[in-house]
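1. This is a predicted model, with the sequence first.
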Amino acid sequence: MQQIQYPLSIFLIGATGDLAKKKILKALYKLYTDQLLPDIFSITGNARRQMSQQEFQQFVKDIVQPDDEQRWQAFCQHLDYVSGDASQLSTFEKIKAHHQQKAGQNHCGNHIWYLATLPRLYTSVVHNLRQTGLHQSDCGWTKIMLEKPFGTDLATSQQLNQELTQVFSEDQIYRIDHYLAKETVQNVLVFRFANGIFEHLWSNRYVDHFQLTASETLGVGGRGEFYDGTGTVRDFIQNHVLQMIATTLMEEPQSLQPDEIRDKRRDLLHALQPVSLEKMSQLSAWGQYGPGQVDGQDVPGYTQEEDVPDGSRTETAIAFKSFVDNERWQGVPLYVRAGKRLAETTTEISVVFKETSNQMFCDDNCPEQANVLTLRVQPNEGVIIRFQVKQPGVTLNIQEVPMEFRYHNQFQMDLIEAYVKLIYDAAHGDPTLFPRSDGIEASWQFVQPFLDHQADDQFRPELYPAGSWGPGSFGNLIGRDNRDWIKPL
């Protein structure tokens, strides 16, 4: 990674929020300590909280916890803060005047507006940027970075995109799905297309089915009000899960040009068959966690969480089956399970290959399952291949064993955090890892039947104990096809 060369001003709207504290501010400091930010740069935070510049600098210091005081002192000179309500035009007038005064002759550079605020404020912020002329620069480029969710359904997503593109061109808009920046997901392209041994197997001729598991042991915590209006489909399936599916199953791009790769992801999403309302009970299963145990500790059920109403029908886990309607994957099912308060925290994509037609071992000890290739997204990122071997001994007994590639074993370095990569790419003008508007719309088109099903008055998710692998219907979904969920390694 090379240092960004041109003067850069980053405006962080929502600078005191959870996302800024957990991810963005740490990523910015990492970019600085790795000498990737340009020599001339500024970071201006904005939130409603009243703070002076010095108080904001201390706020950031408490978050990043620098281990080099001299380096921190150099970094904090680039930090500034303007308080105000992001929905108000006067706030952006203050930001504009403040920046021009502080930047002086260095105001002539590139600008990134990072919206780490509530999505319902996006429209107001974009309007205020246009009204103050901050949506463009006289002598550099301007980009806007937005966090999911991009709408709450297909219609609101289309409306948001229309409002964004009235002010910004598509190549100025960087929609964030940080899962696309995780190392294992980025590695899918290389793994598939730089290794002929795998790409030749990547079709319905050799693949029996796919499984994707995206589980976490955590509950909703203090986000009960937000989550109850969102649910797993909106919070995880529509974005992270579908982007991982698209990256894993898409057709081969002709080049590494950003729009070529984004075209292929979009095409795969268009080919992914939505679960129709008529087949919803057959091809999907819905759950909500009840009381249970996680890591040996008693935890409450979802409706006992703070700010979650009694009788809530919001799903905290879902499993479904789908197909990809194209020549490569015709007839290959895709099974997905995702949710909160499940047995493990893991995200992985498994390619289950067809069993061999050779039956010579079946008289004595057939393998229990076919070969499986697993792309482990998190934690302990890597690639695992499970295959059959003979157990040592005088008799012929067959056992499944894993062959593993783990990033932390192979590379003696820490993996780049996703937000470091995303901010760096945005500053370099590389949109490869950012979903485009047509890809976002395709993903909403896929999940819209789920949302319609959930809106039915008869909809009720099935309770499952916290710390389990979900309700019994999850096992039934895949069991009807004489298959089982793969246990994470």
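-> The structure has been received and is ready for your questions.
2. from here on, contacts and neighbour counts on C-alpha atoms
-> Will do.
3. Could you find the closest non-adjacent residue to Glu93?
-> In this structure, Glu93 finds its nearest non-sequential neighbour in Thr132, 6.4 Å apart by C-alpha to C-alpha, 6 or more residues apart in numbering.
4. What is the burial count for that neighbour?
-> Thr132 has 16 neighbouring residues, counting by other C-alpha atoms under 10 Å.
5. distance of it from Gln88?
-> Remark: distance between Thr132 and Gln88 (C-alpha to C-alpha, to the nearest Å) = 11 Å.
6. returning to what we had before: hang on, isn't the residue nearest to Glu93 packed against Lys94?
-> No - judged on C-alpha atoms under 8 Å, Thr132 makes no contact with Lys94 at a distance of 9.9 Å.
7. Enumerate every residue touching the residue nearest to Glu93.
-> Neighbour list for Thr132: 89, 92-93, 96 [criterion: C-alpha atoms under 8 Å, 6 or more residues apart in numbering].
8. same question, Ile486
-> By C-alpha under 8 Å, 6+ apart, Ile486 lies in contact with Gln211.
9. Name the SS class of the residue nearest to Lys21 when sequence neighbours are not counted, please.
-> Of all residues not flanking Lys21 in the chain, Ile63 sits nearest, at 6.4 Å (C-alpha to C-alpha, 6+ apart). Secondary structure state of Ile63, per DSSP: H, G, I helix; E, B strand; the rest coil, is helix.
10. And for Ile63, the neighbour number?
-> Counted with other C-alpha under 10 Å, Ile63 comes out at 15.
11. And for Ile95?
-> 21.
12. check which helix or strand covers it.
-> For Ile95, the element it lies in under DSSP states H and E is helix 89-103.
13. What's the first helix or strand after that helix?
-> Following helix 89-103 toward the C-terminus (DSSP H and E): strand 110-115.
14. Give me the contact list for that following strand.
-> 6-14, 122, 137, 139-147, 427.
15. ok, and the closest non-adjacent residue to Ser312?
-> Thr303 (6.5 Å).
16. Tell me which residues touch that neighbour, please.
-> Counted by C-alpha under 8 Å, 6+ apart, Thr303 has contacts 290, 309-312.
17. top of those residues by neighbour count?
-> Top of the contacts of Thr303 by neighbour count (other C-alpha under 10 Å): Gly290, with 19 neighbours.
18. Determine the number of other residues adjacent to the residue nearest to it when sequence neighbours are not counted.
-> Spatially, and ignoring its direct neighbours in sequence, Gly290 is nearest to Gly301 (3.7 Å; C-alpha to C-alpha, 6+ apart). The local packing of Gly301 (other C-alpha under 10 Å) involves 18 other residues.
19. can you pull out the strands in the stretch 251-400 of the chain?
-> With strands called from DSSP state E, counting those that start in this stretch, the stretch 251-400 of the chain shows them at 284-290, 292-294, 297-299, 317-323, 333-339, 346-353, 372-378, 382-390, 398-406.
20. Okay, one more to line up with it:
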Amino acid sequence: MATTPAFDMVLFGGTGDLVMRKLLPALYQAHKAGLLHQDGRIVALGRKNLGRAGYLAQVEEKARPHMEQGFDPAAWTAFVERIDFHKLEASASDDYAGLAQRLGSDAQRVTVCYLATTPDLFTTICEHLAAVGLNRPTVRVVLEKPLGHDLESSCDINAAVARFFQEDQIYRIDHYLGKESVQNLMAIRFGNALFEPLWRREWVDNVQITIAEDIGVEGRGEFYDKTGALRDMVQNHLLQLLCIVAMEPPASLEANAIRDEKLKALKALKPFSAEDVAVKAVRGQYKAGAVSGKPVAGFHDEANIPADSHTETFVALRAEIANWRWAGVPFFLRTGKRMQERLAEIVINFRGVPHSLFENPAGQHTANRLVIRLQPEESIRLYFLAKEPGDAMRLQSTHLDLDFQSMYKVRRADAYERLLLDVIRGRLALFMRRDELVEAWRWVEPIIDSWEHSTVPPKSYTAGTWGPAASTGLLSRAGAAWNEEA
């Protein structure tokens, strides 16, 4: 793959957790692979006057441990030469002139401003960047989630940013869209005649999308208590994955062609009424338990969590898409913290044969299913029934396995690396468009409103399990079961 054009990567919130754990390691991997232009600079911004040496000491302490896999000391030394530090207070307009002077006035040079800050600073930062000319056509701004707290605040942020940047300069990032297996889902769907005839209501029984975390709020209690799992995970990650599964074939791989089809899928989602929330939505909250054999505290025992908090740490939903392809097919969405294991996957459960000649294997809800695993490892498995060896005509479940690690002996970029490279190269296909974000907020808002006005607390579940029992009931009423229970 060719290297990027010359660029400046400007990291607002340069001393923060996201930069240290994700962004700098991703840029290092791209550098080590020879994908970054030799004239590519990384400028980290922070409020304290650390200086370059002080900042690099923090990078060594906080970012370097996340680069152990395949670490190359020589590549690291060369990578660090790209990094500089600039003192800047995001809300101080006078600080931006110095940043503009440091970056220079080359109108052809790509400048990426990554806003790894809280959303309440997005408008201020964009306004100050524009005031010093850092909104020229080759400047791109990356916005991290959550983009707002509800539909109104999201629209306010997007409208404010749009005053200073054109839509094709704005990159709303969702790192799940950068995962190799998500890209492969599109290849499987649109590159193979085998699946397209089956990818519809006549042959699909249900679709399950799970993003489970085994961690808790990890010191972000105050933030998480104001956010919750519905805003933090469903409104963005889960709905974006649903769009990739459900959308119609785009006319091309051009960014707007793909995003037009994703938007249609979002608009086709049936809205939730108050009655629907009661029977098609489950919210939960973890209590003390054990994860990986180690005891962990309950949500109310975490720092900065009020004792009477009703904030959900688990969500399960039954969604439906009102169009010809998917009418009547339930899409089950699930996410939670302090669950049994870290897992992200998409499961397509196909309908059974019209008349079975064989005894169904015990506990097997569906013979054929496609499982796209996003984490911890990335893989795609197609499950089907085959005859057991021996005289008896007995079937057992088996699978075809597309294991990326063993099948492809080439280096695979992680999600953030791929997306950062796409920003530098000006590729928008894997980023959310403004109207997508509006529709996603519009769909989740009735659920948010219902839960905020409800006096019924979230259903309790023990840390280290798969969530409240009501989540299992949500599927059993449809004659289905979550994949780990199948």
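-> Good, I have the coordinates. These numbers were taken from a predicted model, which means no experiment stands behind them.
21. Work out the TM-score between the chains.
-> Once superposed, the chains reach a TM-score of 0.95 (TM-score structural alignment, normalised by the length of structure 2), with 481 aligned residues with a C-alpha RMSD of 2.0 Å.
22. quick revisit: mind listing what's buried along the helix holding Ile95 of structure 1?
-> Buried residues in helix 89-103 of structure 1, counting neighbours by 16 or more other C-alpha atoms under 10 Å, are found at 89, 91-93, 95-96, 99, 103.
23. Next: stretch 201-215 of structure 1.
-> Buried, per 16+ other C-alpha under 10 Å, within stretch 201-215 of structure 1: 202-204, 206-215.
24. Out of these, which is nearest to Pro253 of structure 1?
-> Comparing the buried residues of stretch 201-215 of structure 1 against Pro253 of structure 1 with C-alpha to C-alpha places Trp202 closest, at 14.5 Å.
25. does that closest one count as helix, strand or coil?
-> coil.
26. how much space between the residue nearest to Lys21 of structure 1 and Tyr32 of structure 1?
-> 15 Å.
27. burial of the closest residue to Gln100 of structure 1 other than its chain neighbours, as a residue count?
-> Once flanking residues are discounted, Gln100 of structure 1 sits nearest to His107: 6.2 Å by C-alpha to C-alpha, 6+ apart. A total of 22 residues lie near His107 of structure 1 under the criterion other C-alpha under 10 Å.
28. quick one: His107 of structure 1 and Ala97 touch, right?
-> No - using C-alpha under 8 Å as the test, His107 of structure 1 is too far from Ala97 to be in contact (11.2 Å).
29. Can you name the residues that contact Phe56 of structure 1?
-> 79-81.
30. with these in mind, which one is nearest to Gln399 of structure 1?
-> Taking these together and measuring to Gln399 of structure 1 by C-alpha to C-alpha, the closest member is Leu79, at 58.1 Å.
31. Which secondary structure state does the residue nearest the centre of structure 2 sit in?
-> For structure 2, the residue sitting closest to the mean C-alpha position, by C-alpha atoms, centre = their mean, is Tyr176 at 3.4 Å. Secondary structure, three-state DSSP: Tyr176 of structure 2 is helix.
32. Show the contacting residues for the equivalent of it over in structure 1.
-> With TM-score structural alignment as the criterion, Tyr176 of structure 2 lines up with Tyr179 in structure 1. Listed by C-alpha under 8 Å, 6+ apart, the contact set of Tyr179 of structure 1 reads 185, 240, 243-244, 418.
33. State the distance from Arg434 of structure 2 to Ala26 of structure 2.
-> Distance from Arg434 of structure 2 to Ala26 of structure 2, by C-alpha to C-alpha: 26 Å.
34. what's around Gln50 of structure 1, how many residues?
-> The number of residues packed near Gln50 of structure 1 is 12, by other C-alpha under 10 Å.
35. Aligned to it, what sits in structure 2?
-> Aligned partner of Gln50 of structure 1 by TM-score structural alignment: Asn49.
36. How about the contacts made by the residue nearest to its match when sequence neighbours are not counted?
-> Distances taken as C-alpha to C-alpha, 6+ apart place Lys87 nearest to Asn49 of structure 2, at 5.5 Å, with adjacent residues excluded. The contact partners of Lys87 of structure 2, taken as C-alpha under 8 Å, 6+ apart, are 45-51.
37. which one in structure 1 is aligned with Lys87 of structure 2?
-> Using TM-score structural alignment, the equivalent of Lys87 of structure 2 in structure 1 is Ser83.
38. try Asp301 of structure 2
-> Under the alignment (TM-score structural alignment), Asp301 of structure 2 pairs with Gln304 of structure 1.
39. residues near that match, how many?
-> Around Gln304 of structure 1 there are 14 residues (other C-alpha under 10 Å).
40. Same check on Gln65 of structure 1?
-> Residues near Gln65 of structure 1, counting by other C-alpha under 10 Å, number 12.
41. again, but for Ser406 of structure 2
-> 8.
42. Ok, Leu266 of structure 2 next?
-> With other C-alpha under 10 Å as criterion, Leu266 of structure 2 counts 24.
43. So what does it match up with in structure 1?
-> Leu266 of structure 2 maps onto Leu269 in structure 1, by TM-score structural alignment.
44. re earlier: quick check: the residue nearest to Lys21 of structure 1 touching Ala27?
-> No - Ile63 of structure 1 sits out of contact with Ala27 when judged by C-alpha under 8 Å, with a separation of 11.0 Å.
45. Quick check: buried residues in the longest helix seen in structure 1?
-> Using DSSP state H, we find that the single longest helix of structure 1 is helix 437-455. Neighbour counts over helix 437-455 of structure 1 (16+ other C-alpha under 10 Å) mark 437-451, 453-454 as buried.
46. ok, back up a step: keep only the contacts of Thr132 of structure 1 that stay in contact in structure 2.
-> Mapped onto structure 2 and checked by both residues aligned by TM-score structural alignment, their matches' C-alpha atoms under 8 Å, the contacts of Thr132 of structure 1 keep the contacts 92-93, 96.
47. from those residues, which single one is nearest Ser276 of structure 1?
-> Phe92 (45.2 Å).
48. Near the residue nearest to Leu373 of structure 1 when sequence neighbours are not counted, how many residues? Count them for me, please.
-> Of all residues not flanking Leu373 of structure 1 in the chain, Ile385 sits nearest, at 4.4 Å (C-alpha to C-alpha, 6+ apart). Residues near Ile385 of structure 1, counting by other C-alpha under 10 Å, number 16.
49. what about Ala257 of structure 2, distance to Ala327 of structure 2?
-> 23 Å.
50. I am finished for the moment; much appreciated.
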